[in-house]
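> coords please:
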Amino acid sequence: MSTNSSTAESKAVDMAAVRQIVDRAVKAAVPANQMTTRKIRPESDYGFPEPQPLAGLQAALSVARLAQNQAYTFAKGLRGEGSSWDEIADLLEIEWSEDYVRRERAFELVAGPVSSYSYDRYVFFTCGGPRGCGERITDRGPYNGYPSDNEDGHTEGCRRLAAEVEAYRRKQDELDRRAEVMDEALPLVTDTFGKETVRRVRYVQSHGGRYQGWSTSETLAVALVLRDDERLGEVGYSDHEEALRRIMSGMSTPPRDPAGWLATVRAAATGLQD
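This is a model prediction of the structure:
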């Protein structure tokens, strides 16, 4: 599930109401002797009650921690309904990092710190959703491949678990198929710019969609291969054919079939065939 956080937030949450609730919660957490009055003007007799800065900061951080813990509780509920850790990572807006895998980071945050008597983290949920078996499940996290290796407690023949295992198998089969396509297509990319484009595309794929400071033509080539219309627009080329012409104009020996060249580079870099 892909989540546009700003759009989803605006549709699902009344931020004006949230601000009022947070303001009331912070003020309620501050002792009366640590409140002050902020006047509209120095000479005014009327003002607003407001926490002193240190007390306000401490209260706001406490409210934020409680709200975050509540979010993790709801994330466990989503896990029970059938959401994957990848989907939950999107909802928690976990950024890509070289230091962790996003779905594993989501699990670790929701599970909380390792207990003093165990080296492992666990998330417990009831197997729900339309295919759920209704049993209490122990989730050890998305570290292994098969869902059945990560979750204990499902009834034999649980339809939800079977569907998750089948989805995992299909994903692995697709990855294997794409790997074969890449192996077959890579030798067909013979020009230097094409080879460098393959390398750049694979960099973007393995770094959470991050581009480096490449030239306009280099960026356009990567964006075309990935069909990244957003990046094409940022560079000023919303039309694919126009972008491809720009790339060809910068090549010392452009290919006779630009569209075929692009398709071959795409196959070699991503395993996707036009």
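
> Every contact and neighbour count from this point should use C-alpha atoms.
Will do.

> Mind checking which residue lies nearest the centre of this protein?
The residue lying closest to the centre of the chain (Cα atoms, centre = their mean) is residue 90, at 3.7 Å.

> List the first helix or strand encountered after the helix or strand in which that one is found toward the C-terminus.
Counting by DSSP states H and E, the element that carries residue 90 is helix 85-91. Toward the C-terminal end, the helix or strand that comes next after helix 85-91 (DSSP H and E) is helix 102-111.

> here's the other one to compare against:
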Amino acid sequence: MGEPFRVSESGRAAGRIRELVRRIAVEVFGTTETEVPIPGFTVFTDRKLDDPLAGVRAALLMRSVAEAQLYDYARSARAAGRSWDEIGAVLGLSTGGVPVGEEAFDWLVCGRVPDPERKGIRSWRTPSAYWRCTSCDAQVTDDGPFESHPADNETGHTDSCTRHQADIAAWKQRTGWDD
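Modelled structure (predicted):
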């Protein structure tokens, strides 16, 4: 007898999200459902939305909320000391030579969809992300990972911020430069 079919944890979560989108289509956007037989089975049925546009509206709402959450969690990750490179790695970005952190910032903060063919070309004006540093509790303006020196990327930390001072010390160690 073969191995039983197993669904991964993320597969189960995806199923719950699909079910939630369906429920929102019914409860919020007013469609109804019909039970339809699954081809090849006599007992099993599937649910079909009577108005698929309600499903489109529900999925669009879910996507908008998820995109806002993605941005909020990325800002929280930055506030907690995570780098744009780490965020880009979690996003699974393939950048075609552009540093993954820059691509993550461009996508999440600037709203530019990752494009491996872009090869580092950005508009002259880059929006900023704002978050509260968990080390110094100051409001930080994060202009992205585009410059070498940490002070050129983030402003607003207090002079005694241990996190920012550690970033600067790591930069000095990495580059061999002294401000």
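
> circling back: next, the mean deviation of the helix holding residue 90 of the first structure compared to the second structure.
In the superposition with the second structure, the average deviation recorded for helix 85-91 of the first structure is 1.1 Å (mean Cα distance after the TM-score superposition for the first structure).

> Now do that helix: distance to the chain's middle.
Its chain's average C-alpha position is 6 Å from that of helix 85-91 of the first structure, according to Cα atoms, centre = their mean, to the nearest Å.

> just stretch 164-179 of the second structure next, same as before
Worked out by Cα atoms, centre = their mean, stretch 164-179 of the second structure lies 28 Å from the chain centre.

> likewise stretch 68-78 of the first structure?
The chain centroid and the centroid of stretch 68-78 of the first structure are separated by 17 Å under Cα atoms, centre = their mean.

> contacting residues around that stretch?
In this structure, residues lying in contact with stretch 68-78 of the first structure by Cα atoms under 8 Å, 6 or more residues apart in numbering are 88, 109-110, 123-125.

> now the residue nearest to the centre of the first structure: how far from residue 49 of the first structure?
38 Å (Cα to Cα, to the nearest Å).

> can you check residue 139 of the first structure too?
46 Å.

> Looking at these two, which one has more neighbours?
Comparing residue 139 of the first structure with residue 49 by neighbour count (other Cα atoms under 10 Å), the higher total belongs to residue 139, at 21 against 13.

> That one: what's it in contact with?
The contact partners of residue 139 of the first structure, by Cα under 8 Å, 6+ apart, come to 122-125, 150-152.

> Name the member of the residues you listed with the most neighbours.
Neighbour counts for those were taken using other Cα under 10 Å; the highest belongs to residue 122, which has 20 neighbours.

> how big is the angle separating the longest helix anywhere in the first structure from helix 102-111?
Secondary structure of the first structure read by DSSP state H shows that its longest helix is helix 53-81. With axes from the mean of the first three to the mean of the last three Cα atoms, to 10 degrees defining the directions, helix 53-81 of the first structure sits at 110 degrees from helix 102-111.

> Look at the residue in the second structure sticking out farthest from the centre and give its secondary structure.
Note on the second structure: the largest C-alpha distance from the chain mean falls to residue 42, namely 42.1 Å (Cα atoms, centre = their mean). Three-state assignment for residue 42 of the second structure (DSSP: H, G, I helix; E, B strand; the rest coil): coil.

> In contact with it, which residues?
Under the contact definition (Cα under 8 Å, 6+ apart), no residues are listed for residue 42 of the second structure.

> and what of residue 160 of the first structure?
In this structure, residue 160 of the first structure makes contact with 82, 127, 131-133, judged by Cα under 8 Å, 6+ apart.

> Helix, strand, or coil at the counterpart of it in the second structure?
With the correspondence set by TM-score structural alignment, residue 160 of the first structure lines up against residue 163 in the second structure. At residue 163 of the second structure the chain is in helix, as set by three-state DSSP.

> distance of the nearest residue to residue 22 of the first structure once chain neighbours are set aside from residue 28 of the first structure?
Closest residue to residue 22 of the first structure apart from its sequence neighbours, by Cα to Cα, 6 or more residues apart in numbering: residue 63 at 7.7 Å. When distances are taken as Cα to Cα, residue 63 of the first structure and residue 28 of the first structure turn out to be 10 Å apart.

> Those two: which has the busier surroundings?
A side-by-side neighbour count of residue 63 of the first structure and residue 28, using other Cα under 10 Å, places residue 63 first with 17 against 12.

> does that one really touch residue 25, like I thought?
Yes: with contact defined as Cα atoms under 8 Å, residue 63 of the first structure counts as touching residue 25 (7.1 Å).

> quick one on the thing from earlier: looking at the alignment, what corresponds to the residue nearest to residue 22 of the first structure in the second structure?
Aligned partner of residue 63 of the first structure by TM-score structural alignment: residue 62.
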